[in-house]
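> give the three-dimensional model of this entry:
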Amino acid sequence: MTRPVTVGLDGSPASLAAADWGAREALRRQVPLRLVHAWEWQPYQHAPLAGTGDGPRVWSQRVPREAAADLRNRYPDLDITADNLMGPPTETLCDAAREAELLALGTARVGGLAGFLVGSVAMATVAHTDRPVVLVRAETTAADEHRPPTDGRPPSAMAYRPVVLGLDLSRPCSEVIRFAFDTAALRAAPVRVVHGWNPPAYFAYGAGANPTLNTDMAAEHTDMLRTALRPWQEKYPGIDVIEQPVIGHPARHLVEAGSDAGLVVIGRRTHRIGHVAHAVLYHCPAPVAVVPHD
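So this is what the prediction gives:
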């Protein structure tokens, strides 16, 4: 069975940006696009929405239908379905994700320094689904996926920005690495691998006695990173891999790398979103893919 790229819609500008991103990703993967809107009836939902003349149920049916019509006009070669699903949003989205290549959801900016708003439904879905979830910012456009033009070429002819992979060498997981390399291969984009590390607590005491300790530890982490990536470079020989072992909190470095990324890929352990993933989801300017692993 061919799995679609699925997008959860709520009618917001952020979810429509996610739908547009999902359409482009579906074309790259050569799979259908499925738009879903989860609606849960509430006893008090009986009055028409202000200014629309529609009740909540009628409005909820319009959301995926109108988004699908717009996307069909812009992507006529893409197979698009639109479904209005009844049930609790988080549970419904997790069920839809189970049958998908990935699930895309929208997030909104809440201020220049405050980062992005990741709603409770999105966070719960990220935490509980067993499929990759991509969070797309409301401002994301097709042009953001490509390097800035230098010679007047159209966006479709420009090189893609790199896929950034956050890699924890203490427990590297094949699911996360494979997703990053597969995604990069679809774009013919490089993979920038960010591995953050910190010197052990005793480092400050030993540094004076051994001035080369910092350099030696950095070289050791570089070697570890190269060793972990070697099998993947052999499996994806056409992908340019940029190794970036860095000292300090990995979330900060991933957010910085995200300013020049087409996609940032991070992992999460089952039913848990760690502090690194939290920070990246709330502050990274690029779309973020969260890939579950054991």
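> drop to CA atoms for contacts and neighbour counts, all remaining ones
OK.
> any chance you could map the helices in the stretch 51-200 of the chain?
Assigned by DSSP state H, counting those that start in this stretch, the helices in the stretch 51-200 of the chain fall at 56-74, 89-98, 120-128, 174-187.
> contact partners of the third one?
Put plainly, it is helix 120-128. With contact meaning Cα atoms under 8 Å, 6 or more residues apart in numbering, helix 120-128 is reached by 89-91, 93-94, 105, 133, 270-273, 290.
> all strands of the stretch 151-294 of the chain, in order?
Listed in chain order, the strands of the stretch 151-294 of the chain (DSSP state E, counting those that start in this stretch) span 163-166, 191-197, 241-247, 263-269, 288-293.
> tell me which of these lies nearest to L16.
Smallest distance to L16 across the strands of the stretch 151-294 of the chain (Cα to Cα): 16.2 Å, for strand 288-293.
> show me what the closest one is packed against.
strand 133-137, helix 174-187, strand 263-269, helix 275-283 (3 or more Cα pairs under 8 Å, 6 or more residues apart in numbering; DSSP states H and E).
> now the shortest one against helix 89-98, angle please.
In this structure, strand 133-137 runs at an angle of 120 degrees to helix 89-98, with axes from the mean of the first three to the mean of the last three Cα atoms, to 10 degrees as the basis.
> quick one: list the elements packing against strand 133-137.
Counting contacts by 3+ Cα pairs under 8 Å, 6+ apart, strand 133-137 packs against helix 13-29, strand 102-111, strand 288-293.
> go through those and name the closest to T6.
strand 102-111 (4.8 Å).
> quick one on the thing from earlier: wait, which of the helices of the stretch 51-200 of the chain is closest to P237?
Across those, P237 has its closest neighbour in helix 174-187 (9.9 Å, Cα to Cα).
> give the buried residues for the closest one.
By 16 or more other Cα atoms under 10 Å, the buried positions in helix 174-187 come out as 176-177, 179-181, 183-185, 187.
> and stretch 141-158, how far out from the chain middle?
Distance, stretch centre to chain centre, for stretch 141-158: 20 Å (Cα atoms, centre = their mean, to the nearest Å).
> now the end-to-end length of that stretch.
This stretch, stretch 141-158, spans 14 Å end to end (Cα to Cα, to the nearest Å).
> show residues contacting stretch 217-235.
Contacts for stretch 217-235 (Cα under 8 Å, 6+ apart): 169, 172, 178, 181, 195, 199, 239, 241, 243, 245.
> here is a second sequence; please produce its structure as well for comparison:
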Amino acid sequence: MLAPVVVGVDGSTESLAAAEWAAREAVRRDRPLRLLHVWDWHTRQGEGVPASATQRYLARQCLRRAEDRVRATCPDVRLYEQQIDGPATEALVKAAEQADLLVLGSRGLNGLAGFLVGSVALGVVAKARRPVVLVRADEDDGDEHLPTDDGASSTRTGCRDVVLGIDLNAPCDEVVAFAFQAARLRGARLRAVHAWHAPGPLGLGPGDIALVSERERADEWQDFLSAVLQPWHDKYADVRLVETVVEDRPGNTLMRAATGAGLLVVGHRLTERSFRPRIGPVTHAAIHRAGCPVAVVPHE
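The predicted model follows:
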């Protein structure tokens, strides 16, 4: 069987929105959808404590609500459900290993739960070796599509841009491939964005090209971006590509580019350190500040 799109559901509005988004993505990818509930999602009991009958009942209710929501909006998806024991972060990371991608809501039920679920989501992003997509509570099908001429939301218009944040100091094939595929599946335009900075007073910084004028340096970065993306554009010739380089901080540049986008794609470099995996500042900013779904693609 093809690896499924897996979505973690916990009963929150965020996880229900994530389930809808995951269902649409599963149909686009021609993959089955697995609704996954982790019993100790909110870490209310110790590791290894069996789920009670009440927990199992609530888990079934949670999965049923998610299934009803998915069936109502995406009836053609191939769907199945699963309940597993926690801890949540470890369970979701393990589930991601057998997934095409993992989808999570980006907030929880309330202030306390939101903090805990947010911590789970960040932990999963830091450790997962498969792409993870984070979806906010107010995301719906219309948000993936361009507005009509009068500004109204519609599901009949074309899809909004996919935005790729690319670091030309260390471009990564996995991240670029994910973005091109996402754009192709949607019939959307792909906007590839790189932020650069001029050398400081002490000389060239890492990745700076030369001590030349800002206009020349911008042109160099633009040429470099085109050269990096050309093989991928040749492979995905049907994808409309827009390449942009900006002199600014990467986080600010990505947030501006993601305004009005349908999906933001960023990378996350995996490390061999087993203690306290960390997320880079640009990816961290994207997760917390972007208004659209954010796909975090791991790479070595």
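> could I get the strands of the stretch 151-294 of the first structure as CSV with mean neighbour count and distance to D144 of the first structure?
Shown next, in CSV, are these (neighbours: other Cα atoms under 10 Å; distance: least, Cα to Cα, whole Å):
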stretch, mean neighbour count, distance to D144 of the first structure
strand 163-166, 28, 13
strand 191-197, 22, 17
strand 241-247, 17, 20
strand 263-269, 25, 10
strand 288-293, 24, 13
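> can you put those in CSV and add distance to V110 of the first structure?
CSV is the format used below for those (distance: least, Cα to Cα, whole Å):
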stretch, distance to V110 of the first structure
strand 163-166, 24
strand 191-197, 26
strand 241-247, 29
strand 263-269, 20
strand 288-293, 17
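> so which of those strands is nearest N73 of the first structure?
strand 263-269 (25.6 Å).
> run through who's touching the closest one.
145, 162-167, 176, 179-180, 254, 258, 274, 277, 286-294.
> do I have it right that P48 of the first structure meets V58?
No. The pair P48 of the first structure / V58 is not scored as a contact, 9.2 Å apart, by Cα atoms under 8 Å.
> which two of the contacts of stretch 217-235 of the first structure have the greatest separation?
Farthest pair in the contacts of stretch 217-235 of the first structure, by Cα to Cα: P199 and I239, 30.8 Å.
> picking up where we left off before, so which of the strands of the stretch 151-294 of the first structure comes closest to R98 of the first structure?
Of the strands of the stretch 151-294 of the first structure, nearest to R98 of the first structure by Cα to Cα is strand 288-293, at 12.2 Å.
> show the contacting residues for Y160 of the first structure.
Neighbour list for Y160 of the first structure: 145-147, 187-189, 262 [criterion: Cα under 8 Å, 6+ apart].
> mind checking how far it is from A188 of the first structure?
Y160 of the first structure is 7 Å from A188 of the first structure, by Cα to Cα.
> that older thread, with distance to T141 of the first structure added, can I get the contacts of helix 120-128 of the first structure in JSON lines?
Below are the contacts of helix 120-128 of the first structure laid out as JSON lines (distance: Cα to Cα, whole Å):
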{"residue": "P89", "distance to T141 of the first structure": "26"}
{"residue": "T90", "distance to T141 of the first structure": "26"}
{"residue": "E91", "distance to T141 of the first structure": "29"}
{"residue": "L93", "distance to T141 of the first structure": "24"}
{"residue": "C94", "distance to T141 of the first structure": "26"}
{"residue": "L105", "distance to T141 of the first structure": "14"}
{"residue": "V133", "distance to T141 of the first structure": "18"}
{"residue": "T270", "distance to T141 of the first structure": "31"}
{"residue": "H271", "distance to T141 of the first structure": "30"}
{"residue": "R272", "distance to T141 of the first structure": "30"}
{"residue": "I273", "distance to T141 of the first structure": "27"}
{"residue": "V290", "distance to T141 of the first structure": "20"}
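> neighbour-wise, which one of those leads?
The most neighbours of any of these, using other Cα atoms under 10 Å, belong to L105, which has 30 neighbours.
> aligned counterpart of that residue in the second structure, please.
Mapped onto the second structure by TM-score structural alignment, L105 of the first structure lines up with L104.
> was I right about M255 of the second structure contacting I287?
No. The criterion here is Cα under 8 Å, and M255 of the second structure misses it with I287 at 10.2 Å.
> which of those two has more neighbours?
Neighbours were counted for M255 of the second structure and for I287 using other Cα under 10 Å; I287 has more, 24 against 19.
> and A68 of the first structure, how many neighbours?
A68 of the first structure: 23 neighbours (other Cα under 10 Å).
> check contacts around it.
With contact set as Cα under 8 Å, 6+ apart, A68 of the first structure has these partners: 35, 80-82.
> the same query, at a cut-off of 7 Å, please.
Neighbour list for A68 of the first structure: 80, 82 [criterion: Cα atoms under 7 Å, 6 or more residues apart in numbering].
> which helix is the longest one in the first structure?
Looking across the first structure with DSSP state H, the single longest helix is helix 213-235.
> what about that one, how far off from the second structure?
By mean Cα distance after the TM-score superposition for the first structure, the fitted helix 213-235 of the first structure averages 0.7 Å away from its aligned residues in the second structure.
> of all the contacts of stretch 217-235 of the first structure, which comes closest to E99 of the first structure?
Nearest member of the contacts of stretch 217-235 of the first structure to E99 of the first structure, counting by Cα to Cα, is R178, at 18.9 Å.
> returning to what we had before: of P199 and I239 of the first structure, who's got more company?
Each of P199 of the first structure and I239 has its neighbours counted (other Cα under 10 Å); I239 has more, 19 against 13.
> shouldn't that one be in contact with P190?
Yes. Using Cα atoms under 7 Å, I239 of the first structure is in contact with P190, at 5.7 Å.
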